[in-house]
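Participant: Sequence below, structure please.
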Amino acid sequence: MQVTKNEQAGRYEAHIDGELAGFAEYERSEGVVEFPHTVTEPEFGGRGVASALARTSLDEARAEGLQVIPSCSFYAGWISKHPEYADLVRS
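Facilitator: A predicted model of the protein is given here:
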């Protein structure tokens, strides 16, 4: 699986064997990145696509010193299961 940032589309994309497996939309403003929506294509379900998107995008947010707004229910739930990312959430 390869996760890349598609700045033109405003999303992180996960590809498996060259096919789009899923994406996580983002909206960035001064010092903050919001994740409003995540999609895993049905044929790639259960393969950790959304988790790879979350981990990659949150690691990048950390590296850039950004706070995170996890408005997507998947992101909110994923962060609650991975408390090492809780410090990124904007209070």
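
Participant: switch to C-alpha atoms for all contacts and neighbour counts from now on
Facilitator: OK.

Participant: what's around the closest residue to Ala86 other than its chain neighbours, how many residues?
Facilitator: Distance criterion Cα to Cα, 6 or more residues apart in numbering; nearest residue to Ala86, sequence neighbours excluded, is Ile79 at 6.1 Å. Using other Cα atoms under 10 Å, Ile79 has 20 other residues around it.

Participant: want to put them side by side, so please do this one too:
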Amino acid sequence: MTDPAGGERARSAVTVSDDPQKKRYEARIGGEVAGVAAYIRTHDMIAFIHTEVRDEYEGRGVGSSLARSALDEARAQGLRVLAVCPFFDGWMGKHPEYDDLRYVPASQVTD
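Facilitator: Okay, the predicted model is just below:
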């Protein structure tokens, strides 16, 4: 993919993996950690609490790759998602295909 400045954008080079020991998803480009999404997890829910992309990797799809991979994994594991992190909350707001994952407290459920 080419960016507006004519350089190559390496979205496809972003790989995301879960590091349960550190309680975060890590996005890597060329083996380097480009960004992370920290979480708290229970048996039925995952709360994303902080997302950070290193400055030199901004604009390369790192945050989106983190969100999409983490949310796809949450769906596969049957987890509800609490988007405490403003990035995750905003990203989910722009991608309604993930609305079904949102955790809604019982006090806010309406029939």
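
Participant: May I have the TM-score of the superposed chains?
Facilitator: The TM-score (TM-score structural alignment, normalised by the length of the first structure) is 0.98; 91 aligned residues with a Cα RMSD of 0.5 Å.

Participant: related to what we said a few turns ago, over in the second structure, tell me which residue corresponds to the residue nearest to Ala86 of the first structure.
Facilitator: Counting by TM-score structural alignment, Ile79 of the first structure corresponds to Met92 in the second structure.

Participant: Could you measure from its match over to Glu32 of the second structure?
Facilitator: Distance, Met92 of the second structure to Glu32 of the second structure, using Cα to Cα, to the nearest Å: 26 Å.

Participant: Sticking with the residue nearest to Ala86 of the first structure, tell me its helix or strand.
Facilitator: Here Ile79 of the first structure sits within helix 73-81, counting by DSSP states H and E.

Participant: Could you do Ala38 of the second structure as well?
Facilitator: Ala38 of the second structure belongs to strand 32-41, assigned by DSSP H and E.

Participant: equivalent range in the first structure for that strand?
Facilitator: Residue span in the first structure matched to strand 32-41 of the second structure, by TM-score structural alignment: 19-28.

Participant: Just checking the distance from the matching stretch to the centre of its chain.
Facilitator: 7 Å (Cα atoms, centre = their mean, to the nearest Å).

Participant: mean deviation of the helix or strand Ala70 of the second structure falls within from the first structure?
Facilitator: Ala70 of the second structure belongs to helix 62-76 when assigned by DSSP H and E. Compared with the first structure after fitting, helix 62-76 of the second structure deviates on average by 0.3 Å (mean Cα distance after the TM-score superposition for the first structure).

Participant: can you tell me what part of the first structure that helix aligns to?
Facilitator: Going by TM-score structural alignment, helix 62-76 of the second structure sits over residues 49-63 in the first structure.

Participant: What are the buried residues along that stretch?
Facilitator: By 16 or more other Cα atoms under 10 Å, the buried positions in stretch 49-63 of the first structure come out as 49-50, 52-58, 61.

Participant: middle-most residue in the first structure, spatially?
Facilitator: Taking Cα atoms, centre = their mean as the criterion, Ala54 is the residue nearest the geometric centre of the first structure, at 3.4 Å.
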